[in-house]
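Peer 1: What follows is a protein structure lacking sequence information:
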């Protein structure tokens, strides 16, 4: 198993210790069920697509809490006993957690043909967007222009 030493990052970066901790946690994590993709749709739009074969809408729960997204699947027990010659579809309970960056919100979720699609958007408040500031000799700070976000 590979290990990554992120100590140099702690020494040379200020305020990125949380990012380093997240990277360490992800590096130690094992591949998990169910399989998923994270897509960059546009500059501020993202999509998570999860393959949930054997689940129904009623068995899936999506919860957002602060900067985390939790997707949980609880498979209902079959009342009749089945005998499998081969069982390739797991259909077991799962809990998947995604750490969301600042200002990322879930906009929609859909479930079609065993694929769960969750759309996310990054909405940075105007007060936090970069501004170009004029330099003058006085106490007044004058905003020349506000760069347009794409």
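Peer 2: Cool, got the structure. This one's a predicted model, so the numbers in the text were calculated from it and none came from an experiment. Numbers count the residues shown, from 1 in each chain.
Peer 1: Only C-alpha atoms from now on, for both contacts and neighbour counts.
Peer 2: Fine.
Peer 1: Just to be sure, residue 26 is in a helix?
Peer 2: Yes - Residue 26 forms part of a helix when assessed by DSSP: H, G, I helix; E, B strand; the rest coil.
Peer 1: residue boundaries of the strands in this protein?
Peer 2: 36-42, 45-51, 60-65, 68-73, 94-99, 104-112, 115-122, 132-134, 142-145 (DSSP state E).
Peer 1: export these to CSV and tack on distance to residue 22 and mean neighbour count?
Peer 2: Compiled in CSV, those are given as follows (distance: least, Cα to Cα, whole Å; neighbours: other Cα atoms under 10 Å):
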stretch, distance to residue 22, mean neighbour count
strand 36-42, 17, 12
strand 45-51, 19, 18
strand 60-65, 17, 13
strand 68-73, 12, 16
strand 94-99, 9, 14
strand 104-112, 17, 15
strand 115-122, 19, 18
strand 132-134, 32, 11
strand 142-145, 36, 11
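Peer 1: Comparison target, given below:
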């Protein structure tokens, strides 16, 4: 059984983390009773991930994978097959929808369906502008010294 967690003390002291707290609160409430289809989350490398879902009985055209605004949405809709008279139906072919929250800069690089296993590959692609870069220290006069020297020259009588 899941218990709710109050994030309000953190909200008061953390600036700019509203989306993170909203995501944590919504995932805590949305996860109750949600277990179909079963899935695995795999770390395939430093910046590579894989989501594997068991979707036995679904064809490629019955599954939709969408990535939009840091959310990976996987849905499946199985049409009723007329003319079948089931005595027992044990294979779960109900429609489903799975949502995964993606961190910033996580991109979907591919999806494949093979032997009832849907595999979605993800990679973290951090833009060059956001990567740390080394700043070389030069041997020039500090900027504040140049400003003071210029001010002294302007105040001296000519």
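Peer 2: Great, that's in hand. This is a predicted model, so every value here is computed, not measured.
Peer 1: Send over the TM-score of the superposed chains.
Peer 2: Once superposed, the chains reach a TM-score of 0.83 (TM-score structural alignment, normalised by the length of structure 1), with 139 aligned residues with a Cα RMSD of 2.0 Å.
Peer 1: about what we covered before: and of the strands of structure 1, who's closest to residue 19 of structure 1?
Peer 2: strand 94-99 (10.8 Å; Cα to Cα).
Peer 1: Name the residues that touch that closest one?
Peer 2: If you take Cα atoms under 8 Å, 6 or more residues apart in numbering as the criterion, strand 94-99 of structure 1 is touched by 33, 34, 67, 68, 69, 70, 71, 72, 73, 74.
Peer 1: Between strand 36-42 and that strand, find me the angle.
Peer 2: Counting by axes from the mean of the first three to the mean of the last three Cα atoms, to 10 degrees, strand 94-99 of structure 1 points 30 degrees away from the direction of strand 36-42.
Peer 1: Quick one: residues contacting the spatially most central residue of structure 2.
Peer 2: Geometric centre of structure 2, nearest residue: residue 102, 0.5 Å, by Cα atoms, centre = their mean. For residue 102 of structure 2, the residues meeting the contact criterion (Cα under 8 Å, 6+ apart) are 70, 71, 72.
Peer 1: In contact with the last one, which residues?
Peer 2: For residue 72 of structure 2, the residues meeting the contact criterion (Cα under 8 Å, 6+ apart) are 65, 66, 99, 100, 101, 102.
Peer 1: sorry, back to before: how do the contacts of residue 102 of structure 2 look in structure 1, which are kept?
Peer 2: Among these, the ones still in contact in structure 1 (both residues aligned by TM-score structural alignment, their matches' Cα atoms under 8 Å) are 70, 71, 72.
Peer 1: Show me what the first one aligns to in structure 1.
Peer 2: Using TM-score structural alignment to pair residues, one finds that residue 70 of structure 2 aligns to residue 67 in structure 1.
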